[in-house]
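>>> Build me a model:
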Amino acid sequence: MDKRQLKFNSKAIHGGQAPDKAYGAVMPPIYQTSTYAQTTPGGHMGYMYSRSANPTRTALEDSLASIENGTFGMAFGSGIAAIDAVMKLMNPGDEVIATSDIYGGSYRIFRKIYEKYGVVFHFVGMQDLEEIKAKVNSNTKLIWVETPTNPMMNIVDIKRVSQLAKKHHILFAVDNTFATPYLQLPLDLGADIVMHSATKYLGGHSDVVLGALVVKDKDLADQLYFIQNASGAICGPMDSFLVLRGIKTLHVRMQRHCENGRAVAQFLADHPKIDKVYWPGFPDHPNHEVAKEQMKDFGAMISFVPKGGDYQDAIKIVERLQLFTLAESLGGVESLAGHPASMSHSGIPKEEREKSGVVDAMIRLSVGIEDSDDLIADLRRAIEH
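Take a look at the predicted model:
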């Protein structure tokens, strides 16, 4: 059987995988070793040193490539380490066009690390392709997209951006963390690189930090593998095992995440004390039609703003929550609440945050897989207290 032809639910469990060759273990063993015996200098069984490659990490990387319909997967110590590897493809004077309402950690590494090495960044609202076109020039080497964006849940048309990137021979990368390959396949829509903070939905249990890249092109893969090995920001075998285990239930978790996300978003939209709700599943959401076209469902990430709210109102609501945990991160089986202005996006200057709509009163939810009635009851108590 050609496992490349499997449907997603089967790929999540079997894609790129085979029983272990040594003893037939169904799950890839955790090869907790730094080095490997050689019969003669250079004579080995495919592995020499675990920074360069480790069998457990290889199993994860093969799985990542499979579920993203890619050819080559790379696993890193964190999502930011994966972004860092992509940025190391840039040279001084190169220009990068990035989503304006971007994850704070991505903004930080772009502006605080790579800008001082001469890489130029432009942050634009990518819902309108004209905004991107206006920044393209002969120095543009990378377009970096989040969709849905963090935390505004804006939708970027991957196919149209891909067409623009290809026309100008620009590398095109998509952060697919919020959607996951269950909902969206950027490589199939024309992206060159897919990036994940696998800490989130791919791991799914809030027990591991890990990042990933997936590509189709061998030359690009070779460059990124070189950077992965030379820079050394790899993940360990235990972390690889945990994310591989998480991927095997991604499809069933995402189904419940989406069901609960829909219910919570509708509750918030109907509540008289809530002013704005950001979730791409609403028909009046900007680019909802694009979301319908490129996504299988609309996910479980939701942002909202209390009516007439300010910073203190948002803080009071998140502090009253009992079932939603006030914490950084997202994508675990448990529901989390965050305050972007003081947490995930605190590294972005207030003026820059508010330009893209990230106001001090905004609350971001990662809706888990608990019973939706319990989640709604928790929100109601916190909002109406």
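>>> For the rest of this, base every contact and every neighbour count on C-alpha atoms.
Will do.
>>> Can you give me the buried ones in the longest helix anywhere in the chain?
Determined from DSSP state H, the single longest helix within the chain is helix 250-270. When neighbours are counted by 16 or more other C-alpha atoms under 10 Å, the buried residues of helix 250-270 are found to be 250-251, 253-269.
>>> Next, the buried residues of the next helix or strand along the chain from that helix.
Tracing the chain C-terminally past helix 250-270 and defining elements by DSSP states H and E, one meets strand 274-278 next. Buried positions in strand 274-278, judged by neighbour count with 16+ other C-alpha under 10 Å: 274, 277-278.
>>> quick one: the closest residue to residue 301 other than its chain neighbours from residue 262, how far?
Taking C-alpha to C-alpha, 6 or more residues apart in numbering as the measure, residue 301 lies nearest to residue 366, with 4.9 Å between them; neighbours along the chain are not counted. Distance of residue 366 to residue 262, computed by C-alpha to C-alpha, to the nearest Å: 12 Å.
>>> Can you work out which residues contact both of these two?
Common neighbours of residue 366 and residue 262, using C-alpha atoms under 8 Å, 6 or more residues apart in numbering, are residue 300.
>>> To compare against the first, here's the next sequence to fold:
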Amino acid sequence: MTKPGSLTPIPSADSSQHPMSATSPLLALNQPVGGEFGITAELPTLELIHSFREGKFPLRYGYYRHVDHPKLKVLQEALAEQCGVPHARLFCSAHAALYELLRLLAHERKGRRLIVLHSGELTPEWHERLALVQAECVFLRLAVEPLPEASEWSRHDLLLLLHKGSDPETLPLQEAGRGTLLVCSDALPPSLENHPHIKYWTAPVSDAQGAEIGGVVLGKVDRVMGELHELRKQRGAIFSTRLTTQANPQNLKSVSSISAALTASVAHREIRRIFTEMDNAEDALLYPSGMAAITMILDTLRTVERPKMIMIGTLYTDTYGLLRGSVLEGTTLDWEWVGVGDLGRLEHAIDDRTALVFTETITNPLGDVSDLWAVSELTRRHRIPLVVDNTLATPFNCQPLACGADLVVYSTAKHFSGSNAHRGGMVLFREGALADTLRCQHRLLNMELCEDEASSLRGCLTDFPERMAQFNTNGLRVAEFLCQHPAVKEVHFPGLPDHPSHAVSQRLLRGTGSVISWTLRHDHPESFQAVYDGLWGPILKAPTLGSNTTLMCPYALVAHYHATDEELLDLGFPRTLLRIAVGCESNLNEVLAGLQTALARAFPQPGQG
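So this is what the prediction gives:
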């Protein structure tokens, strides 16, 4: 298969053909956007994108959930080396680290038992925390209840040992039989190298003062730790890059699980106040990323008894993947897709197994807009929660709770920050049983946004309304420019009169934001590469949106690289789809000039007019 901008067919990714090379000259082009703690990076050529996606080498910098920042890589490597394991994966908290590992292992297959071994009286909080995993739990109190013989453990059993201290020699269980032994401790171990029966060890990571700032999974099983790495990208319980310089991996002392670094501060309370006022909400919770917020909602609502979720519209790729790929008891959970205007199909899709309906106010990347009033009328009638990702619209343009939504979710890394240097997420709601459940889950897993990220976000909110108004103005202007340009074939933006969602957007939204997708009239590989690889004036080629400065990317290649043509057709766009996230620049003329320069490089295929 020949991919856009590739003059010869790209071979399949094979490590023997393409050994990972961190010294490729292409990597010199891969620079961070947003400074020291930037959340994205420049991808200035198609060759760089193809090489990365085909496995020739890892990127040094990239979108913050998908590519570990060099500082994060160094810290994880130091933890792994110090603790005598091949892998270390950092998370936003120790409880979140354990939860993500247990969710992965416990639901690999149906009927897997989680045998919890504990010494003292197990607190109600621990019972609640483990119940979140939705696995069969057997509790055994050491020195009170006799342990079965090692031969009695099933090879599918997970043995979770709750331990205090760092010394693996003091563990009351020195063999796991055929089961898999996981240790959850309040301290890092000196080394697990001589303890082959311990497959995983989870613990807090502290700062220099001994306060918890995150959590780590230390692991020996390559496959599982690789899958955990991929799940962290998708599910979003990330460790903030801002905390890497504060971490003290040499601290082997016990760390309190209740840490000032992971609890709500003045900045958190002020952010929640601002957002609840903007969004007509009663309360809010902050998370380490937008995907973490979505993940926690899904984990709360989807159960074995009610596994089905319905998604409306073509959603952001990570949301789409998470909704389609969630697993409980070894079975992929049910999902169904309906178009934004197909209310009849939506009502037909809702049944007694439906856990929730999920949509985006403005979908990414095609800009479709759901009629939230009509959708919420249906979901209320069937008593099904409606969850709305309002990231592209923001509360400046739409307040979904006022339109009948039950939960509203944001990535705060986008328009609210605008700096490309903050990572975080949020859920807003009105009071009720669902709100109480989410608060409990948030507390049990320590899913709070870290203080450094909260302070970063708080400093950006002062001028948010003015910036968002400019985003709206600039987005419409660029969309109109693209519509009139002879090199452009199609433009997807709800602010344009010919967009399928234009009428709904005019009723529902104050403005239509600034994320625009389009295709070239001449999108054959040579033309596509000429347009993309050349200069774009002040426009940076980097994959995110909501930036104060304009960014663009080849959306399908970045988000759906390995999708087949048929899969892309189902999603509603071609492999050559481009996306521009227009910034809030006060003078847009340079951006328009950059677009004009880039589009002038498009040319017809030889032999065509």
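>>> Post the TM-score for the overlay when you can.
With the length set by TM-score structural alignment, normalised by the length of the first structure, the two chains reach a TM-score of 0.84; 343 aligned residues with a C-alpha RMSD of 2.1 Å.
>>> Contact partners for the residue nearest to residue 301 of the first structure?
For residue 366 of the first structure, the contact set (C-alpha under 8 Å, 6+ apart) comprises 300-302, 330-332, 335-337.
>>> Pull the most distant pair out of those.
Considering C-alpha to C-alpha, no two members of the contacts of residue 366 of the first structure lie farther apart than 302 and 332, which are separated by 14.3 Å.
>>> Now do the helices for the stretch 201-350 of the second structure: every range, in order, please.
Counting by DSSP state H, counting those that start in this stretch, the stretch 201-350 of the second structure has these helices, from start to end: 222-235, 266-279, 290-301, 317-325, 343-349.
>>> Out of the ones you listed, which one sits most buried?
With neighbours defined as mean count of other C-alpha atoms under 10 Å, the helices of the stretch 201-350 of the second structure peak in mean count at helix 290-301, which reaches a mean of 22.
>>> residues making contact with that helix?
Residues external to helix 290-301 of the second structure that are found in contact with it (C-alpha under 8 Å, 6+ apart): 132, 234-237, 286-287, 318-319, 322, 355-356, 409-413, 424-427, 437-438, 441.
>>> Could you do stretch 275-288 of the first structure as well?
With C-alpha under 8 Å, 6+ apart as the contact definition, stretch 275-288 of the first structure has outside contacts at 127, 148, 152-156, 262, 265, 268-269, 289, 291, 297-298, 301-308.
>>> Onto which residues of the second structure does that stretch map?
Under TM-score structural alignment, the alignment places stretch 275-288 of the first structure onto residues 489-502 of the second structure.
>>> same thing with stretch 59-72 of the first structure?
The aligned range for stretch 59-72 of the first structure in the second structure is 270-283, by TM-score structural alignment.
>>> Tell me how far residue 215 of the first structure lies from residue 259 of the first structure.
30 Å.
>>> go on, residue 195 of the first structure?
When distances are taken as C-alpha to C-alpha, residue 195 of the first structure and residue 259 of the first structure turn out to be 25 Å apart.
>>> what kind of secondary structure is residue 346 of the first structure in?
The three-state assignment at residue 346 of the first structure reads coil, by DSSP: H, G, I helix; E, B strand; the rest coil.
>>> I figured it was touching residue 340, is that so?
Yes: when contacts are counted by C-alpha atoms under 8 Å, residue 346 of the first structure is listed as touching residue 340 (6.8 Å).
>>> ok, the two, which is more surrounded?
residue 340 (25 against 15; other C-alpha atoms under 10 Å).
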